[in-house]
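Peer 1: predicted structure and sequence below. I'll ask about it afterward.
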Amino acid sequence: MHAIEQELQRLWRTAAEPVEGESQLPVLRACALNLVVYSADPGRISEIEAVIPQLIPEHPLRAIVMSVDESGGESRVDAWISAHCVQPVPEGKQICCEQIRLDVRGEPISGLSRLVVPILVPDVPVFLWWCGAPPLGSERLEDFLGIADRVIFDSTELENPSVDFPRLARLIVSREANSAFSDVVWIRLTFWRHVVARLFDSPLTRPSLSRLKRVVIGYAEERDAYAPSSQALLMAGWLASRLMWQPLKKLTFSPMQPEEARSELHLRSPGEHPTGARTVTIEFRALRFPSVPRGELVSLELDAEGTPATRFIVAQTGEPSWVESRVEWAGMNPIVQRIGRPETSLAQDVGSALELFGHDRVYEQAVKMAAAFLDEG
């Protein structure tokens, strides 16, 4: 690791030296955070390395990309160093950041985080971006959590939500004092959550929140469905945690074909009712929707009892960049709105996660509620 630091110093000395016959732009070396990227799939490294330069204008960082392939053979670690420079203002200074790539090959090595610690920039936060399914409960993940202030991951990569969401909830609780978590799925749900919340901004619709009796969450699925997707579970967890619903019975499910996969969950609501607490039903539906990536939400229906009965619908249209919201009252004309859905990229999702330094309590409560829905198998 000492050799890496020496090479970094040489790199910056070279960058600062003028080249004869060429105009030299001033170079500003900047670092506001460490981004440690772990991938056990070498095939994803090119995708990761394409994201990092896009992060630098908003998040100057030192990136340490670890590619791990423990398929056998002699254990070895190879390292490469490169710099990424951007010029935010014409004629201004170049902002340059480092990327260190570590390729770990051969037999499994315990305590891999010790390779990273000596090359972290001190006194700035450490973000751990785990590419692929995080091995919840494993020694490898625990090893890296020991150096991370925040962990970025994608819960769509979890192999079995019925087991993994309860594990994730326990991990969030156990790491409360040391690490916070950012889920790419939660970041992508921001649009849906905003659209749903706006449905109840009006004084005419707000009372319906305490009278909701049924929620139907539709998600895209192209193969046999075993459990609701991560997005569907997090949306249900968000609604239930915000409205203080509590599950009356664990959610159970079995493999079914799309269009047939329907799982129901019954919850207790503290809302106003002549007999006190009410029962709310959440139904998960797997739907064939080719224009939407597998697992993503395609529709949300919320039915409220009362006079008049009210239905709220948010649904993906045939165009991926548009959704339609609809409010229906019995005996009245519906209110329909077409809403543009901004396109996002992996770089934007990771960049959004880098903007958070503390705990996202709303996300954590949604995960804990989703975990409370589930049997652990």
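Peer 2: Structure's in. What do you need? Keep in mind that this is a model prediction, so the values were computed, not measured. Numbers count the residues shown, from 1 in each chain.

Peer 1: C-alpha only now, for contacts and for neighbours.
Peer 2: Noted.

Peer 1: excluding residues flanking it in the chain, which one is nearest the residue nearest the centre of the chain?
Peer 2: Nearest to the geometric centre of the chain sits V184, at 1.6 Å (CA atoms, centre = their mean). Counting by CA to CA, 6 or more residues apart in numbering, V184 lies nearest to D154, which is 4.9 Å off, once chain neighbours are set aside.

Peer 1: what number of residues lie near that neighbour?
Peer 2: Using other CA atoms under 10 Å, D154 has 19 other residues around it.

Peer 1: so it is in contact with R188, correct?
Peer 2: No: contact criterion CA atoms under 8 Å: D154 and R188 do not qualify, at 10.3 Å.

Peer 1: one more to weigh against that first structure:
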Amino acid sequence: MTMTKPTIELLNISSELKKLWDAKQGENKIRASLFTFILYVEKGERLSYYQNLVKTVISKLPCRVIFIQVDEKGEALKSCVTSETMGEGAKQIYCEKIEINVGEKLLPRIPSLILPHLLPDLPVYLLWTKDPAAQSSLLRLIEPIAERILFDADSTEDLQSYARSVLSSLTQFHCQIGDLNWSATSGWREVIEQVFNSPEAFSSLRETKRIRIHYNKKIGSGSQHSEIKAAYLQAWIASRLNWKFQTIELIEGNVRLSYRKPSRDVVVLLQSEEVSTLPPGAILSIEIESSQEEEHYNFKRHPETSQAFIQYSTAKQCDLPYSLPLAHIKEGEEIVKEVFNPSTGVHYREMLEVISEIPWRNAP
């Protein structure tokens, strides 16, 4: 249950949190937190998405939320405190939320304001939604206190610059790095690994001549770049097979990339569709064509279940389709996965290295 949001003095945050909790005494609620969750969000179309994300996180993981909302044109510094309750009946868990609305010119004051409200001896997770390519002194100040920083590439205007900035962060930051879009592709990566886990199948994958990835371009969703998950997935495949990027172009609204490998060139097509029942950027299907015996692999998301259907065929045969579990991460739950099961590692870094070589601005 969300409480009302009266503006309070910044110096009174702790006392106001105590008042909120005191008002809940006798309601069979347990005050609990596993970590402090800080969000840095700029005012805009995605604001409501991040507000809903907070509710998703709290419903799965009790935590104290510090929600920093930045207004580029504003000059004020305001705060309020609210509470969220997870669970039902006699097992309700009470969580606290501190909201700070700040004008961009006053951002240097934020570290000193949030430091007293970090829960002692518990980890701090930071969701940084601003493009890391836009050098931020605030990020450098907050980074030392964070256990893990999670980036969201949807904020970027240039995916190539984004990848280079995150790669730099991987070597410079003391904390771990996470990526919401990378986490969201984990289900498809697991399916591809299962299909091509034999020497024969992997040999076929090495002889790939064309890949076509269909993704959901949901209109009016607030997402600025629904192609990012598809871009990540194709770059991960390219990194695993040591393909070298050559060209990128936009053809009839779809992205066409080409890669060089020892035997021949590979063409990758990223094509958009609109499916209202799935979140923006969701991978809908993947087609992989191999020059080895004209093999063709078709991966397709089941519209209602957490499964991927796989159809294999050659010029001479067509096998019966089969299905594999497709780990489906609901929109907003990527951060829950990153907290419990960090997915960034060598594969993530090498995927970013491929992305960093591609001038995405040439194909907006």
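Peer 2: Great, that's in hand. Nothing here was measured: the structure is a model prediction, and the numbers come from that model.

Peer 1: do you know the score for how well these two fit?
Peer 2: For this chain pair, the superposition-based TM-score is 0.79 by TM-score structural alignment, normalised by the length of the second structure; 347 aligned residues with a CA RMSD of 3.5 Å.

Peer 1: if we can go back for a sec, just tell me what the residue nearest to the centre of the first structure corresponds to in the second structure.
Peer 2: Aligning on TM-score structural alignment places V184 of the first structure opposite L180 in the second structure.

Peer 1: kindly report the same for D103 of the first structure.
Peer 2: Match for D103 of the first structure (TM-score structural alignment): N101.

Peer 1: so that match sits in a strand?
Peer 2: Yes: per DSSP: H, G, I helix; E, B strand; the rest coil, N101 of the second structure lies within a strand segment.

Peer 1: just confirm it contacts V70, I think it does.
Peer 2: Yes: at 6.0 Å, N101 of the second structure and V70 qualify as touching, with contact defined as CA under 8 Å.

Peer 1: now the aligned residue in the first structure for P321 of the second structure: which helix or strand?
Peer 2: Aligning on TM-score structural alignment places P321 of the second structure opposite V336 in the first structure. Using DSSP states H and E, the element containing V336 of the first structure is strand 335-340.

Peer 1: contact partners of that strand?
Peer 2: S321, W322, V323, E324, S325, R326, V327, E328 (CA atoms under 8 Å, 6 or more residues apart in numbering).

Peer 1: show me the helices in the stretch 1-150 of the second structure, by range?
Peer 2: Assigned by DSSP state H, counting those that start in this stretch, the helices in the stretch 1-150 of the second structure fall at 13-22, 47-60, 110-114, 137-142.

Peer 1: what's the mean distance for the first one versus the first structure?
Peer 2: Put plainly, it is helix 13-22 of the second structure. Following the fit onto the first structure, the mean deviation recorded for helix 13-22 of the second structure is 2.6 Å by mean CA distance after the TM-score superposition for the first structure.

Peer 1: and that helix, what does it pack against?
Peer 2: strand 77-86 (3 or more CA pairs under 8 Å, 6 or more residues apart in numbering; DSSP states H and E).

Peer 1: now the strand it packs on and helix 13-22, what's the angle there?
Peer 2: With axes from the mean of the first three to the mean of the last three CA atoms, to 10 degrees applied, the angle from strand 77-86 of the second structure to helix 13-22 works out at 30 degrees.

Peer 1: what's the match for N160 of the first structure in the second structure?
Peer 2: Residue pairing (TM-score structural alignment): N160 of the first structure is matched to D158 of the second structure.

Peer 1: can you give me the helices in the stretch 201-350 of the first structure?
Peer 2: Along the stretch 201-350 of the first structure, counting by DSSP H, counting those that start in this stretch, helices occupy 230-242, 346-354.

Peer 1: circling back: between the helices of the stretch 1-150 of the second structure, which gets nearest to S203 of the second structure?
Peer 2: helix 47-60 (41.3 Å; CA to CA).

Peer 1: what's the average distance of the closest one to the first structure?
Peer 2: Mean for helix 47-60 of the second structure is 3.6 Å (mean CA distance after the TM-score superposition for the first structure).

Peer 1: now the helices of the stretch 1-150 of the second structure as JSON lines including distance to G253 of the second structure and mean neighbour count?
Peer 2: Shown next, in JSON lines, are the helices of the stretch 1-150 of the second structure (distance: least, CA to CA, whole Å; neighbours: other CA atoms under 10 Å):
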{"stretch": "helix 13-22", "distance to G253 of the second structure": "49", "mean neighbour count": "14"}
{"stretch": "helix 47-60", "distance to G253 of the second structure": "26", "mean neighbour count": "16"}
{"stretch": "helix 110-114", "distance to G253 of the second structure": "42", "mean neighbour count": "14"}
{"stretch": "helix 137-142", "distance to G253 of the second structure": "35", "mean neighbour count": "14"}
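
Peer 1: can those go into TSV with extra columns for distance to P342 of the second structure?
Peer 2: Conversion of the helices of the stretch 1-150 of the second structure to TSV gives the following (distance: least, CA to CA, whole Å):
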stretch	distance to P342 of the second structure
helix 13-22	31
helix 47-60	15
helix 110-114	25
helix 137-142	20
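
Peer 1: of those, which approaches F340 of the second structure most closely?
Peer 2: Nearest to F340 of the second structure among the helices of the stretch 1-150 of the second structure is helix 47-60 (11.0 Å), distances taken as CA to CA.

Peer 1: what residues does that closest one touch?
Peer 2: Contacts of helix 47-60 of the second structure (CA under 8 Å, 6+ apart): V41, V65, E84, M86, G87, C95, G222, G332, E333, I335, V336.

Peer 1: how much space between the first one and K229 of the second structure?
Peer 2: Translated: V41 of the second structure. Per CA to CA, to the nearest Å, V41 of the second structure is found 21 Å from K229 of the second structure.
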